[in-house]
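Q: missing the sequence, but the structure's below:
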């Protein structure tokens, strides 16, 4: 795998074989750390910043950490008050943080780092923090609800069945993202994922953005931009008011209060009612902005188009033929506009259900997941994952420019080879451990560096191909060099977890260590 040693050449290789696939000597290999990445894909890093609507910025880690710190203290105070002021031992508490299933490994690690900064855990490897995927958590909650736990719709045909063999789609409609997963209930009532997590940034925030853009059209001449910049707190209240209105269960016009400072800024230009003279879909009503139901629906068009389109794409696949239910969860799913669109598109063939407590489904399901994380039996890999290696150079298939000659014995390798560990859309059991064995190529090699990559391709030959992304790297020491090239380093990887878990064991010294991949550093 990756090679790094206490010599001038930082790329000292090692060779490997997958357990049970033949002798290691037949497959020499090495991998090294590479800083290359795709520039057009946004990367989550520990130093990234967030920009407020008024243009001011703060470190994202500070924003997330302080938010988690507030929720931690609120939770502990609530528990203490409910238990007659009994003091809770922090060491006895397991925290569960939910994240969208479509989030990258770096984003999930960022949440763990924020939890550490907030004091939820003492170190990054703590088992007192569990990362739960939001649609999975919601699925756990919904499948144990009685029929009375779902909103009654005219097109609903029957209650959700928590029976072996039942297949269903979970559409987690949040503020930022729409998360879509497909599950099948197993004999032991555990869940098996049938399709890789899908979705995108089509959540309720996109509706808010469209509403804000509409207000900018109304309050032209720089009025809206001045208001956004100078009165962010009042703006936040206004947008919160709209967020409640957009999720109304009624199919009627909505009324949004026009706050004092917006009125004042607008009337510094002209009579406020004049801003609405040529506006279609909104009327000024004595301090309120009345938005027609049809105009309100137009704010949802982008989100609905993407959600319905993605669902149709997934459901059109032959392996989805047995799906019976579509479960809508998350705060955005409480919107009658969104639910009407999903019902209209799918209710003739599928049972579309939404729990009464749609917004709380993720949080309540996270508790169930925290109690038994193994209840998710398998997941579908969202990308192809692999490691960079050096392998025996073959003039018939390898590029000559990737030729590398070992300093130890002159052996000729091909560098930058991508060794696939798990493929995209491949089902991976949660408790399944993949085992790989590596051997040093340099006789005095004392450190091996593992560099992990991913791609959306099913197969790839080199790690520098287009679409390849460096996920992270880690170094593992091999201090005892007496056996020279006969030494072995075993790597055990669990791919099905919500976070990357790997253990490296130096067979010679019998020393093991958990590998920590720093996804935030690349």
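A: Happy to help now that I have it. These figures come from a predicted structure and were not determined experimentally.
Q: CA only for contacts and neighbour counts going forward, please
A: OK.
Q: For residue 414, give me its contacts.
A: 390, 391, 392, 393, 394, 398, 402, 403, 404 (CA atoms under 8 Å, 6 or more residues apart in numbering).
Q: can you do 10 Å?
A: Residue 414 is in contact with 28-30, 389-395, 398-405, 462, counting by CA atoms under 10 Å, 6 or more residues apart in numbering.
Q: Point out the other helices and strands that the lengthiest helix in the chain packs with.
A: What stands out as the longest helix in the chain, according to DSSP state H, is helix 60-82. The elements that helix 60-82 packs onto, with contact taken as 3 or more CA pairs under 10 Å, 6 or more residues apart in numbering; DSSP states H and E, are strand 49-51, helix 105-117.
Q: Comparison target below:
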């Protein structure tokens, strides 16, 4: 098996909710990080839409990326199949997940999309360098901060099925969170502000579907220490688009918007893209700089004329299918989303009141209104508020930089309390119904507590003894809980993270020295006994 040092090329993949992309670099020239910009006929774009168009049975992909999404309206009123998008959100824990075609598995969409992107990645890398993709390329895939271990396992399976891995457990795939990758990329840009070792900074990654935050401390040797728990929520730039469609629904009727989504989705997306081009990315929030903009709906989305009915139809015909967006209308589309982002920043700052810099990255961070609101709210609380050049590429480049030098991440703050199940004698006050026939009880044994700062490769050690002379094996399953501690492993907030166990020697020293090592992306687990030697396994570290 290849070690990290054997990889010659690192590929960073930003698999986003609304847009995705990748970048790469050769270890011999780590300063030259190349962001892929040749997306089918849409050359020059840093990312391509995370969207797929299927045939009638949703078996085969017909198009993906830009060609699958927005389509200029046709004169003929022909029905078209809605593309599949926003499927990444099904990996998260949000309650109102976007709908998918009936009976369609979101894992298929992720696999199909990564298959198409993977073809571009493999062709790009092997055309540039004469290398073996499966053994000499390290893939670093970024994930939102709020994703759990189950999401990582699902993505790994999809990456394997997409043909990017030799096997499901291949070590040429590593994960890092989106805000962590952004922090790695932004670290060097802080030098221009003369920040010293020990200074802390917050990275706010404002993407299309999610916003992720992390606070880091600068360490010696250009390394980063995480000092607060990562946080995030579903409040990215695409939610401004949804507010625009709600506004439009008040004009043409909610049912008309719904029917266009179902039957002429390409036209709807074309209209949304026109809104983004003409209004969304130009909106500064300064009323004197805003001029009311008229959208001719019969030109940019003629299908609305087909589905608009009743009083809505009369009103729209009365204004010749033209709607005017005023300052207060556009501001009302932004404010609910930006207000949520500001609350997230306040929550992060509450855990660290000595934050020296706040850095905005991600596609939505290019919004002038978002920038001005953040500066207005936090300029007196944070010394520097910065938006790096090309903020949309910060995560992709940071993922590559992380892969080139994993030791850049010094430590992390645990999101979970880790523990295992142990057997001990029943005590007065323990639940009677949990008392076994041999007067023993199985309880949760805490090994590492949520919120603790754990250095990369730091070990947590515990010694366990068999509960009886006849015990032939010892279960060392790993459990996690969001609480600081737990009493029992079957409580509602405790879940099994991974199963493992070892056989015990029949005689002699039968104790087990149990070690947890919190690596960069995995938890290494060892069980040592002088008779049986050392047994090892690994679990995914829930980032």
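A: Arrived safely, thanks for sending. If you're wondering where the values come from, they're calculated on a predicted model, not measured in any experiment.
Q: tm score of chain vs chain?
A: Superposed pair, TM-score by TM-score structural alignment, normalised by the length of the first structure: 0.76. Supporting alignment: 444 aligned residues with a CA RMSD of 3.3 Å.
Q: Burial-wise, tell me which of the helices and strands packed on helix 60-82 of the first structure comes out on top.
A: By mean neighbour count, with neighbours taken as mean count of other CA atoms under 10 Å, helix 105-117 ranks first of these at a mean of 22.
Q: Where does that one end up in the second structure?
A: Aligned by TM-score structural alignment, helix 105-117 of the first structure corresponds to residues 149-161 of the second structure.
Q: Also stretch 291-298 of the first structure?
A: Taking TM-score structural alignment, stretch 291-298 of the first structure hits residues 325-332 over in the second structure.
Q: What is the distance between the matching stretch and the centre of its chain?
A: Averaging C-alpha positions (CA atoms, centre = their mean, to the nearest Å) puts stretch 325-332 of the second structure 31 Å from its chain's average.
Q: Not counting sequence-adjacent ones, nearest residue to residue 470 of the first structure?
A: Once flanking residues are discounted, residue 470 of the first structure sits nearest to residue 453: 4.5 Å by CA to CA, 6 or more residues apart in numbering.
Q: What is the equivalent residue in the second structure for that neighbour?
A: Per TM-score structural alignment, residue 453 of the first structure is aligned with residue 479.
Q: For the residue most central in space within the first structure, list the residues it contacts.
A: Centroid-nearest residue in the first structure: residue 103, 1.7 Å away (criterion: CA atoms, centre = their mean). Residue 103 of the first structure makes contact with 133, 177, 179, 197, 200 under the criterion CA under 10 Å, 6+ apart.
Q: still on that earlier bit, mean per-residue distance, the longest helix of the first structure to the second structure?
A: Once superposed with the second structure, the aligned residues differ from helix 60-82 of the first structure by a mean of 2.0 Å; criterion: mean CA distance after the TM-score superposition for the first structure.
Q: Report the buried residues of that helix.
A: 60, 61, 62, 64, 65, 66, 68, 69, 72 (16 or more other CA atoms under 10 Å).
Q: Now do that helix: distance to the chain's middle.
A: On CA atoms, centre = their mean, the centre of helix 60-82 of the first structure falls 22 Å from the chain's centre.
Q: Show me what it is in contact with.
A: With contact meaning CA under 10 Å, 6+ apart, helix 60-82 of the first structure is reached by 44-51, 83, 85-88, 90, 93, 95, 97, 110-120.
Q: Please determine how far the counterpart of residue 229 of the first structure in the second structure is located from residue 246 of the second structure.
A: Superposed on the second structure with TM-score structural alignment, residue 229 of the first structure falls opposite residue 262. In this view, residue 262 of the second structure and residue 246 of the second structure are 16 Å apart by CA to CA, to the nearest Å.
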